[in-house]
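Asks: one predicted model, sequence on top.
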Amino acid sequence: MAQITAALVKELRETSGAGMMDCKKALNETDGDIQAAQDWLRQKGLASAAKKAGRVAAEGLVAVSTGENSAAVIEVNSETDFVAKNDQFQTYVKNTAGVAIEVADFDALKAAKYPGSEKSCEETLTELVGTIGENMNMRRMEKLSVSNGVVASYIHNATGEGLGKIGVLVALESTGDKDKLNGLGKQIAMHIAATNPLSLDRNSVNPEDVERERTVLIEQAKEAGKPEEIAIKMVEGRMRKFYEENCLLEQAFVIDPDTTVGKAAEALGKELGTDITVTGYVRFELGEGIEKKEDDFAAEVAAAAGA
């Protein structure tokens, strides 16, 4: 029997798009013959993933999973919303989110064993591509943890338990009552889903974003004919508004617009007799940042009719 080297497995994986373990099995089954191994993979429905890998996958699902003192959010993409409603796809996303809470980062998640299988989460998705018939990919994962307190979660436009279009995590560090912390955490997570803040607080705003905003405001004031020293004073007031609109802790709380998110946390802290610190948040919106192809259906039909 031919020796199945790592280089041979790598070559087959690159040409077929199938998972590493599937490629190794195919080569074993075909005595190391690359062409025969490709045919074997096609017969098993595993090589079709390669042909689909170039197609834009901007639909799919965001999923959250929570544990004792941590939570994770993932995004898994598909080409169509139809597949996002597929039971097999939903089960995969939910199970993978459950794995995410047990691992350190995204690379570890891709390599981790899928529940009930010897294959990794990434290999299982490749196999699912061949089964369902369209491109899918694991796009990203984030995880938040606290020493004391809770990591609350919220799913917007839910299509199932823990599955939807927008997923939010928010970490509250505190020794207070966890039920009440979870209640506030979920409200803040809903707020984050609605407002999509730029950062947690002023200190965490990207300095380049601050400088760009300040420069634009100064130029606007100069264009209005204001002297530079007056323009600079005007800009300071406008920058305060910028922070109030974009920093989570300074934003007007959507649950109670008369207070801010930060003040709401302080108020509950006083009620519970302990400090509450919002230490971080994550917001995943399905497909954000993916360039989607806009199809002109009428032109497509006209072209087909002309042909």
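Replies: Okay, I see it.

Asks: please make it C-alpha for all contacts and neighbour counts, starting now.
Replies: Will do.

Asks: how about the contacts made by Ser78?
Replies: Neighbour list for Ser78: Ala57, Ala58, Glu59, Gly60, Ala84, Glu134, Asn135, Met136, Asn137 [criterion: CA atoms under 8 Å, 6 or more residues apart in numbering].

Asks: which ones among these lie within strands?
Replies: When strands are assigned by DSSP state E, the members of those inside them are Glu59, Gly60, Met136, Asn137.

Asks: so what's the last one closest to, chain neighbours aside?
Replies: The reference is to Asn137. Among residues not flanking Asn137 along the chain, Asn77 sits closest, at 5.3 Å (CA to CA, 6 or more residues apart in numbering).

Asks: from Ala71, how far out is that neighbour?
Replies: With the distance defined as CA to CA, to the nearest Å, Asn77 ends up 20 Å from Ala71.

Asks: also this one, for the comparison:
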Amino acid sequence: MAAITAALVKELREKSGAGMMDCKKALTETDGDIEAAVDWLRKKGLAAAAKKAGRVAAEGLIGVAAAGAKAAVVEVNSETDFVARNEIFQAYVAKAANFALDAEGCVDTLAAMPYGEANRTVAEQLTEMVGTIGENMRLRRTACLAVEKGVVASYVHAQVVPGLGKIGVLVALESIGDADALEALGKQIAMHVAAANPLFLDVSSVDGASLARERDVLSEQARASGKPEEIISKMVDGRIRKYYEETVLLEQIFVVDGETKIAKVLANAEKQIGAPVKLTGFVRMCLGEGIEKEESDFAAEVAAAVKGA
């Protein structure tokens, strides 16, 4: 009998839209044959979900849940923004975000968690909703931040209902100072992250490959000016500093006042908080980022419908 690996189960899940346990059972019943497993799932009443699984799901909601020194964010996609206004879908995303507090940032762990009284997992509940709501939906990703002492502040942009929206941000601040003041600071920095979209926490965390690529591009641009190499080197150094100011959170200018670097904002806040403050991490999750959306020609669709009528 073929080995039923996690990769095989994941492949079937993506292909069929069925729940994890159903996929595992289907593969077991069909000796690991993916196509036969899809047919097995269809015969067991999951055909609706399987048919919808190929459609692009780039809408939906970002959900955020916080519990003091820990917070989690999750993205659940749907095909249309209309579903994001569905109360059943909203309740699911909110519940998934709360479960994500114990998933440690692993979407497969989250998917396998028991959902509730219906004796389904989080993934299986979503599959059930696909059949009920009538759109392809996907539990896409999750992330979690925690600190030993301090707060993980959160912010949701374009909020539909509390904790659900289009952009979710988590900011981890370590400190033994005043918790309320720390929370307020974290909320402001989280709003900054939503607006400024930093890629890295500090200069030391900048990806070496990204930096090398940026330096190479800037060097070629500078050489086009015809200036001597020693001048070019200084020009590139200056532009790299500008690159840091655009992409590194601690080097960015605070959007609230337009003049203070985030690193300085943290230092200035220590008096009010009453203790040193360290920003240890952040997460910014924007709905649908990285998903290639299908571009439809509405006129062509109408013409095709008329011809087929």
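Replies: All right, it came through fine. Computed from a predicted model, the values in this text were never measured in an experiment.

Asks: circling back: could you dump the contacts of Ser78 of the first structure to CSV with neighbour count and distance to Asn206 of the first structure?
Replies: As requested, the contacts of Ser78 of the first structure are arranged in CSV below (neighbours: other CA atoms under 10 Å; distance: CA to CA, whole Å):
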residue, neighbour count, distance to Asn206 of the first structure
Ala57, 24, 29
Ala58, 24, 27
Glu59, 23, 29
Gly60, 28, 30
Ala84, 22, 34
Glu134, 20, 38
Asn135, 25, 34
Met136, 28, 32
Asn137, 19, 29
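
Asks: which of the residues you listed are conserved in the second structure?
Replies: For the contacts of Ser78 of the first structure, the aligned pairs still in contact in the second structure (both residues aligned by TM-score structural alignment, their matches' CA atoms under 8 Å) are Ala57, Ala58, Glu59, Gly60, Ala84, Glu134, Asn135, Met136, Asn137.

Asks: and the helices in the first structure?
Replies: Across the first structure, reading from the start of the chain, the helices by DSSP state H fall at 6-16, 20-29, 34-43, 48-52, 81-84, 87-100, 106-111, 121-132, 178-195, 207-223, 228-246, 261-272, 297-306.

Asks: and the first one, how far from the chain's centre?
Replies: Just to be clear, that refers to helix 6-16 of the first structure. Using CA atoms, centre = their mean, to the nearest Å, the distance from the centre of helix 6-16 of the first structure to the centre of the chain it belongs to is 29 Å.

Asks: what's the angle from that helix to helix 20-29?
Replies: 110 degrees (axes from the mean of the first three to the mean of the last three CA atoms, to 10 degrees).

Asks: which strands and helices lie in contact with helix 6-16 of the first structure?
Replies: If contacts are counted by 3 or more CA pairs under 8 Å, 6 or more residues apart in numbering; DSSP states H and E, helix 6-16 of the first structure sits against helix 20-29, helix 34-43, helix 48-52.

Asks: same question, the longest one
Replies: Secondary-structure packing of helix 228-246 of the first structure (3+ CA pairs under 8 Å, 6+ apart): helix 207-223.

Asks: how big is the offset of the helix it packs on relative to the second structure?
Replies: Using mean CA distance after the TM-score superposition for the first structure, helix 207-223 of the first structure ends up 0.9 Å from its aligned counterpart in the second structure, as a mean over the superposed pairs.

Asks: compute the inter-axis angle for that helix and helix 228-246.
Replies: Between the direction of helix 207-223 of the first structure and that of helix 228-246, the angle (the same axes, to 10 degrees) works out to 130 degrees.

Asks: and helix 207-223 of the first structure, what's buried?
Replies: Neighbour counts over helix 207-223 of the first structure (16 or more other CA atoms under 10 Å) mark Arg214, Leu217, Ile218, Glu219, Ala221, Lys222 as buried.

Asks: next one: stretch 50-57 of the second structure
Replies: When burial is assessed from 16+ other CA under 10 Å, stretch 50-57 of the second structure yields the following buried residues: Ala50, Lys52, Ala53, Val56, Ala57.

Asks: without its sequence neighbours, what residue ends up closest to the first one?
Replies: When the adjacent residues along the chain are set aside, Ala50 of the second structure lies closest to Ser16, with 4.2 Å between them (CA to CA, 6+ apart).

Asks: report the separation between the one you found and Arg141 of the second structure.
Replies: For Ser16 of the second structure relative to Arg141 of the second structure (CA to CA), the value is 18 Å.
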